[in-house]
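Chemist: Okay, here's the prediction I keep looking at, along with the sequence it came from:
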Amino acid sequence: MQRAHDRSPRSGRALFVLDQYGYAAVPMHCLRNIFAKLKHAEVILTFYIDTLLTYLDKKNLSNFEQTTGISTSVCAAEIDEIKQSPRWRVHLQSSLYQSLTSQCSAQFYTPFFVRPERGHGDFWLLHLSQHWKARDVMATTHWSHHNHFAHYGRAGFHMFSTGYIGKFDDENKLQMGFDFSEVAATVSKDTMMEQIPAMLFDGDEGMTFEQFFLKLINTTPATRSMVEATLLELHQSGEIRVVDERGDASKARVNLKAAHILQLPSQRSFLF
């Protein structure tokens, strides 16, 4: 951190690659120190989530929390009972993920995976940063180099609402996952086309493109350009309405401005 500060005292620009063998070598206070002292720092952190979940018991959970500083909502006395559930990995992984991202002080993150050709499970490849552009560049990298990257959540937004992320499900069946391929891009677009109008219904006054994107950036594998292209298609088909700061209908076809306001039209079309 001192070397990074000496090189970039004003902006604190630095990239930390913390490639731990397991999951306990990078405690939360280390990440919080980085983001507190270097405001434009980025962290790429590996985390052997499959091994942690597979061997998690009362003793391991206590040691894990003490070593990493990650406070989970999982009670040690409940682990045996939780593991009797057919979707126990859903509960444990969701709790760990929410705890880690809320306690590391990063505002933006990409919780995707490296799927090794050999080994005993997948690693989280977490990218943590304080700026949405850094997060977007990392997401774009996953799409550009879809070789060993995987994402086991949903396409579109709210990618972890269905829970479990891992190579094998609770019945030891292989999950194909989301591989950042052209097919995955199509599925992402189709899913967002369905989700976005319902999201805008929650706010009658609408919201700016910037507000919409920043609110949802951590919940989707899609990049900013993918979200923008989907919004433009919905606008051109009349499913949503894009207006400028004065409330006038926009003729945007290629790009959206951060201040463009997204709304539902007063009368929507229905297909029967």
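Modeler: Yep, that arrived.

Chemist: from here on, contacts and neighbour counts on C-alpha atoms
Modeler: Will do.

Chemist: Now do the buried residues in the top helix by length along the chain.
Modeler: In the chain, taking DSSP state H as the definition, the longest helix is helix 182-201. Neighbour-count burial for helix 182-201, counted by 16 or more other CA atoms under 10 Å, picks out Ala184, Ala185, Val187, Ser188, Lys189, Thr191, Met192, Met193, Ile196, Pro197, Leu200.

Chemist: Show me what it is packed up against.
Modeler: helix 224-236 (3 or more CA pairs under 8 Å, 6 or more residues apart in numbering; DSSP states H and E).

Chemist: Run the chain-centre distance for the longest helix of the chain.
Modeler: In terms of CA atoms, centre = their mean, to the nearest Å, the centre of helix 182-201 is set 16 Å apart from its chain centre.

Chemist: for stretch 2-22, same thing?
Modeler: When C-alpha coordinates are averaged (CA atoms, centre = their mean), stretch 2-22 and its chain have centres 22 Å apart.

Chemist: Show me the contact partners of that stretch.
Modeler: Contact partners of stretch 2-22, identified using CA atoms under 8 Å, 6 or more residues apart in numbering, comprise 26, 37-48, 51.

Chemist: Check stretch 249-256 too.
Modeler: With contacts defined as CA under 8 Å, 6+ apart, stretch 249-256 is touched by Phe209, Glu228, Ala229, Leu232, Gln236, Arg241, Val242, Val243, Asp244.

Chemist: Comparison target, given below:
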Amino acid sequence: MVKSQDAFSWKDGNRPVCPIHSQVKLDILRTYIEAYFSTVAANPAIPVVNIHLVDAFAGGGVLKDPISGGPVAGSPFVMLNTVHGAQQTINASRTSTKLDIRARYHFADASRSAVSELTRGIQASEYASKLHSGDIQIDRMKFDNYLPHLLGRIPSNEKTKALFFLDQCGWNIATLDHCNAILRHLPKAEIIWNISVESLATFANENQDFRKGIERFGVDLGDAFTSQASFNHFSDWRKSLIAIFLDKIRKGCDANYVSPFMVQHDGWGYWLLHLSNHPQANNVMKATHWQHQNHSLHEGFAGLKMLEFNRDNFHQTTMFRFDEAAGKSTHEALFVELVPKLHELGGNVTRDDFVRAIANETPADVSRIDSAFAELKEEGHVRIRGPKGEQRRGGPKHGQDRISLPPQPKLFLPMSN
């Protein structure tokens, strides 16, 4: 979790201060891991889950709370503690087959002092045996060198479960090309990827060094710089640049699902992108952000145009904070936009196919989509039937429920542009 060599140094046993935005990211990581195992082990007959957990910017393991001065578990210990706790929680509710989470941990950092402190901390913890057995691997390597080394250690397999936490400093150490290399090697991997998008936008310019950085990242921003003169306000151009950058990531990413939500503190925004190839994983991450109200956010729309760039609407866009107000606006937007989308998709689809079609367009998780469909059904705008044709009360209950337009749809709902 190293952010800079000066601010995040573990020399001489020092514990760097853990800023608020880093604590939020750690909370999101913790919540997501808990939800991840609740999902993959939902079937009580599943006895074993094998998984690799990777923290490629691990830091020294323990940080300091800025208010109390007490210890704050860094990302390696968040992973270790949360997996251990998830197994205990799941097994407490099982009466027969107990769950064995067989996790392999891969921690790395470029800093000698960070690796030394992390190793010392784990050796002194309840996880020391995992270090001795090789279930915990710690490497002192720069990310460019570490990733191929790591992927050589984990055999390529389309079924291998892996969670990568890439909490880099800045925006182009862990790049789009790196993420695609991970996903090609391990298609079932999930990546939680931190990008300091405000830093990118603030220091963007046409000089050769920045262009080399963008090229290294793996995207082509086209004429984004030459268009700057056409904007009345620099802040509007920055928003345009960020929108283009995200669009390039989505189009160039090997993941089917990209959740581009932000964590903000003291005016600086950090994307915490979640990349995966499974719609359920995408939904779990969205639900995680809804649990962290006011800290998770995006600057876009509540419905099916989550981060659409619209230069005529810059100053009308309000901050979306996954709070009660955002929940209300999301429901209202979905009520208006779901029927036109259903019409666009042919007027008769399963709930799962509908969710897959809109996953990258909306901050809503499945529960909010189901709630909107329940109200639309109540007012006669859609029909919902089970897999055997049975009528549903309320919204969809199953992924294979079919949602369709009635024979004579009501006409007052606005159609999408």
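Modeler: It's in. For clarity, every value in this text was computed on a predicted model and none was experimentally measured.

Chemist: which SS class is Gly238 of the first structure?
Modeler: Assigned with DSSP: H, G, I helix; E, B strand; the rest coil, Gly238 of the first structure falls in the coil class.

Chemist: Show the contacting residues for it.
Modeler: Contacts of Gly238 of the first structure by CA under 8 Å, 6+ apart are Pro265, Arg268, Ser269.

Chemist: and stretch 321-331 of the second structure, which stretch of the first structure?
Modeler: Counting by TM-score structural alignment, stretch 321-331 of the second structure falls onto residues 179-189 of the first structure.

Chemist: what's the span of stretch 142-152 of the first structure from first residue to last?
Modeler: This stretch, stretch 142-152 of the first structure, spans 14 Å end to end (CA to CA, to the nearest Å).

Chemist: and what of stretch 221-229 of the second structure?
Modeler: Stretch 221-229 of the second structure has an end-to-end distance of 16 Å (CA to CA).

Chemist: who's in contact with it?
Modeler: By CA under 8 Å, 6+ apart, the residues outside stretch 221-229 of the second structure that reach it are Asn205, Glu206, Ile214, Phe234, Trp237, Leu241, Ile244, Phe245, Lys248.

Chemist: A strand includes Asn50 of the second structure, no?
Modeler: Yes. According to three-state DSSP, Asn50 of the second structure belongs to a strand.

Chemist: Tell me the spacing between it and Thr160 of the second structure.
Modeler: 8 Å.

Chemist: of those two, who's got more company?
Modeler: Thr160 (16 against 12; other CA atoms under 10 Å).

Chemist: how about that one, what's its match in the first structure?
Modeler: So, by TM-score structural alignment, Thr160 of the second structure is matched to Gly12.

Chemist: Next up, the contacts around His289 of the second structure.
Modeler: Ile28, Ser296, Phe322.

Chemist: still on that earlier bit, of the contacts of stretch 221-229 of the second structure, which is the nearest to Glu117 of the second structure?
Modeler: Nearest to Glu117 of the second structure among the contacts of stretch 221-229 of the second structure: Ile214, at 33.4 Å, using CA to CA.

Chemist: Give me the nearest residue to the counterpart of the closest one in the first structure, chain neighbours excluded.
Modeler: Matched by TM-score structural alignment, Ile214 of the second structure corresponds to Glu65 in the first structure. Sequence neighbours aside, Ser71 is the residue nearest to Glu65 of the first structure in space, at 5.9 Å (criterion: CA to CA, 6 or more residues apart in numbering).

Chemist: Just confirm the one you found is within a helix.
Modeler: No. Going by three-state DSSP, the assignment for Ser71 of the first structure is coil, not a helix.

Chemist: Report how many residues lie close to it.
Modeler: So Ser71 of the first structure, with other CA under 10 Å, has 17 neighbours.

Chemist: Using neighbour counts, give me the buried entries of the contacts of stretch 249-256 of the first structure.
Modeler: Buried members of those, scored by 16+ other CA under 10 Å, are Phe209, Glu228, Ala229, Leu232, Arg241, Val242, Val243, Asp244.

Chemist: shouldn't Leu183 of the second structure be in contact with Asp254?
Modeler: Yes. If you go by CA atoms under 8 Å, Leu183 of the second structure and Asp254 touch, sitting 6.5 Å apart.

Chemist: can you pull out the helices in the stretch 1-150 of the first structure?
Modeler: 2-7, 28-37, 49-54, 58-68, 79-82, 88-103, 132-144 (DSSP state H, counting those that start in this stretch).

Chemist: any chance of these in TSV, plus distance to Arg118 of the first structure?
Modeler: Shown next, in TSV, are these (distance: least, CA to CA, whole Å):
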stretch	distance to Arg118 of the first structure
helix 2-7	35
helix 28-37	29
helix 49-54	14
helix 58-68	25
helix 79-82	29
helix 88-103	22
helix 132-144	20
